[in-house]
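Undergrad: sequence and predicted structure below; questions after.
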Amino acid sequence: MNHFAKTLCTLAAATGLAASASTWAEEPSVQLKLGAFAQTTDATVSSAREGQAGTDLNLQTLGHDDSQTNFWFSGKWQFAERWQLWGNISQFDSEGTVDADFHVEFGDLDLPTDIDSLDGNVQLDSKFNADLYIINLGYQLYQSDSIKLDAGLGVHVVKFGMEIDATLIANERTESLGSESSDVTAPLPNIVLFGQWHLTERIEVSSTLGWLSLNYDDYDGELTAIELEIDYALTDSFGLGAGYRYIDYGVTKNGDYLTSSFDSLFEGPTVYAVMRF
């Protein structure tokens, strides 16, 4: 809720500035952005066989860094006076290693509750990946000399994966205790709201708000996405920008023999270059 409050206050301030801004610039047909996202990640993963409870495993507990910079790409096509199509692609990969002193029940991988009694150290090596593909269809609700507001529907296709290998290390001898992997690929439809404020001839503030809470087939999904960006036009067709993103995913797949759950929060500043034509 704190993130919502901060973002809404920022948007309100931008709206006030926009009221005195200059005439809205001519809308380009195509807009492309290539950027870097200095994201902080907080993810928890679990995988439980039928009749098992499973263990909630946090990335930081597994020895992963909680911050990383990743590249992303987005495009927008204004294909009609009131209609636009917008998409975004981003990826996140992380690896971690930790000496385990806790019980782990992850799919078929089951480390004993009395792990301290093992003769040696248990090392967990894990890999986490998140591929995000977003496409939204927007319809113009309102436009003035300085403000534009669109609403639409979209789909976030999320692909989460986790691999864990457990190794017993004792007296310079290693023994595999097992390995397990879990992945979920799910299309999550969402309601989206776009806002643009042309503050000056060169400065534009834009925001995107997306939300869903949905249960369908074998999936339970929740999504909250907030994005705020400021563009500065160096020329008519090229500019630079900076912003902040907050994306919170919760996806659970209830299979016949396995229930996999991924709860992931990605947030942080972003910088990018933008081309319009």
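TA: Good, I have the coordinates. Numbers count the residues shown, from 1 in each chain.
Undergrad: for the rest of this, base every contact and every neighbour count on C-alpha atoms.
TA: Will do.
Undergrad: which parts of the stretch 1-150 of the chain are strands?
TA: Assigned by DSSP state E, counting those that start in this stretch, the stretch 1-150 of the chain shows strands spanning 30-49, 57-58, 67-77, 83-100, 104-106, 109-111, 121-143, 147-170.
Undergrad: okay, now the one to match up with it:
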Amino acid sequence: MIRPFFYFVMLALLVPTAYAASNHNKHNNHASVETDTYTFDIGVFYANSDSNIIVTNPKNGGTFPIDFEDEFLLAEEQYLPYFEFKYAFNQRHNLYIDWKSLDRQADNNSISQDFILEDIDGKDYLIEVGAKLNTELNIDILRIGYGYDVWQGTNYSVGFSVGLHTMFIETSFKGTIGTCIPGTDLTSLCSNVVDTPEVVDENFTAPLPNIGMYAAYEFYSGWEIYAHTQYFAIEYDDVDGSLLDVRLGVQAKFCENWSLKFAYNYYDVDITIEKKRKLNGGELRTFDYNIDYSFTGPMFAVSYAF
């Protein structure tokens, strides 16, 4: 929590600093008339990723997390694209949308531990030590929202936002995979391990609403420091999730409509879905399907505003 706390402090510092620097221009600012602005950002970010999924121990029926980067050999560090659009109107109002794509695939010629992928499309699947496995994890993150500038001046703005982060998650496992027959408790009997490739797919969508705060301060003509933080946690019915998205950056205008942006982003989301299956006329809780995903790294973008 040290890094998120640091960014919250940075946001808090931007408010009094910007206010003091532009207080003498307050009267002129009230008299000014702002025009609507459309801003498009296209860039890349360097993601240092960490992701895991909860699986079942075939020996005792217990569950444990397994790491996509360590066990399945997915790339931990990579450059990925992102797109962002912002519409600023009526001086204080902002609409925004952005998208990030994180697609990864890797082969492991020898899995190091036994585990069961439980309750995928009503079936259980066994992957044993030494099995060859091709793993794919694709995550698309769509963020939409609305922001309102509560405080603003000729060279600063501070506001609050509400929005929605939606994660579209696709997992795929291909290789030597056994079929399991569910038992009457949390353990499973697995048989029919085959040498021919079998594909196990799991797709789901995880929407998370959020609230946030943002700030921008022009400290020199054409140079601006900006930051935002967004957070939300929810526990409802069979879904439990949390989200933290923090960004701190600098923008430099190099001509009338074009700017360069450099930022540092911290993003962490943890989604747990409680899964149940019907068995012998009753309902049995199997396990919690969990995706814990985070990435940390710099971002670079070219921005066009008109």
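TA: Sure thing, it's come through. All of these numbers come straight from a predicted model, not from anything done at the bench.
Undergrad: TM-score of the superposition?
TA: Aligned and superposed, the two chains score 0.85 in TM-score terms (TM-score structural alignment, normalised by the length of structure 1); 264 aligned residues with a Cα RMSD of 2.7 Å.
Undergrad: ok so, going back, deepest-packed of the strands of the stretch 1-150 of structure 1, please.
TA: strand 104-106 (a mean of 22; mean count of other Cα atoms under 10 Å).
Undergrad: to residue 231 of structure 1, which of the strands of the stretch 1-150 of structure 1 lies closest?
TA: Among the strands of the stretch 1-150 of structure 1, the nearest to residue 231 of structure 1 by Cα to Cα is strand 30-49 (10.7 Å).
Undergrad: tell me the helices and strands packed up against the closest one.
TA: strand 57-58, strand 67-77, strand 104-106, strand 258-276 (3 or more Cα pairs under 8 Å, 6 or more residues apart in numbering; DSSP states H and E).
Undergrad: out of the strands of the stretch 1-150 of structure 1, nearest to residue 274 of structure 1?
TA: Closest among those, using Cα to Cα: strand 30-49, at 4.5 Å.
Undergrad: for stretch 204-224 of structure 2, buried residues please.
TA: 206-218, 223-224 (16 or more other Cα atoms under 10 Å).
Undergrad: take the helices and strands packed on strand 30-49 of structure 1 and write them to CSV, including distance to residue 231 of structure 1.
TA: As requested, those are arranged in CSV below (distance: least, Cα to Cα, whole Å):
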stretch, distance to residue 231 of structure 1
strand 57-58, 35
strand 67-77, 14
strand 104-106, 45
strand 258-276, 8
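Undergrad: looking at these, which is nearest to residue 12 of structure 1?
TA: strand 258-276 (19.7 Å).
Undergrad: so which elements touch the closest one?
TA: strand 30-49, strand 173-198, strand 238-254.
Undergrad: the shortest one maps to which residues in structure 2?
TA: Just to be clear, that refers to strand 238-254 of structure 1. Aligned using TM-score structural alignment, strand 238-254 of structure 1 spans residues 258-274 in structure 2.
Undergrad: how close does that stretch sit to structure 1?
TA: The superposed stretch 258-274 of structure 2 is, by mean Cα distance after the TM-score superposition for structure 1, a mean 0.9 Å from where its aligned residues fall in structure 1.
Undergrad: flag every buried residue along that stretch.
TA: Neighbour counts using 16+ other Cα under 10 Å place 258-273 of stretch 258-274 of structure 2 among the buried residues.
Undergrad: excluding its backbone neighbours, what's nearest residue 110 of structure 1?
TA: For residue 110 of structure 1, ignoring the flanking residues on the chain, the nearest one in space by Cα to Cα, 6 or more residues apart in numbering is residue 104 at 5.7 Å.
Undergrad: to which residue of structure 2 is the one you found aligned?
TA: Under the alignment (TM-score structural alignment), residue 104 of structure 1 maps onto residue 115.
Undergrad: tell me who's in contact with residue 243 of structure 2.
TA: Residues in contact with residue 243 of structure 2 (Cα atoms under 8 Å, 6 or more residues apart in numbering) are 208, 210, 230-233, 267-270.
Undergrad: check the gap between it and residue 146 of structure 2 for me.
TA: In this view, residue 243 of structure 2 and residue 146 of structure 2 are 17 Å apart by Cα to Cα, to the nearest Å.
Undergrad: can you check residue 69 of structure 2 too?
TA: Counting by Cα to Cα - residue 69 of structure 2 and residue 146 of structure 2 are separated by 35 Å.
Undergrad: also residue 173 of structure 2?
TA: With Cα to Cα as the criterion, residue 173 of structure 2 and residue 146 of structure 2 are 38 Å apart.
Undergrad: what of residue 294 of structure 2?
TA: Residue 294 of structure 2 is 24 Å from residue 146 of structure 2, by Cα to Cα.
Undergrad: helix or strand: which one has the closest residue to residue 269 of structure 2 other than its chain neighbours?
TA: Spatially, and ignoring its direct neighbours in sequence, residue 269 of structure 2 is nearest to residue 243 (4.5 Å; Cα to Cα, 6+ apart). Using DSSP states H and E, residue 243 of structure 2 falls within strand 239-253.
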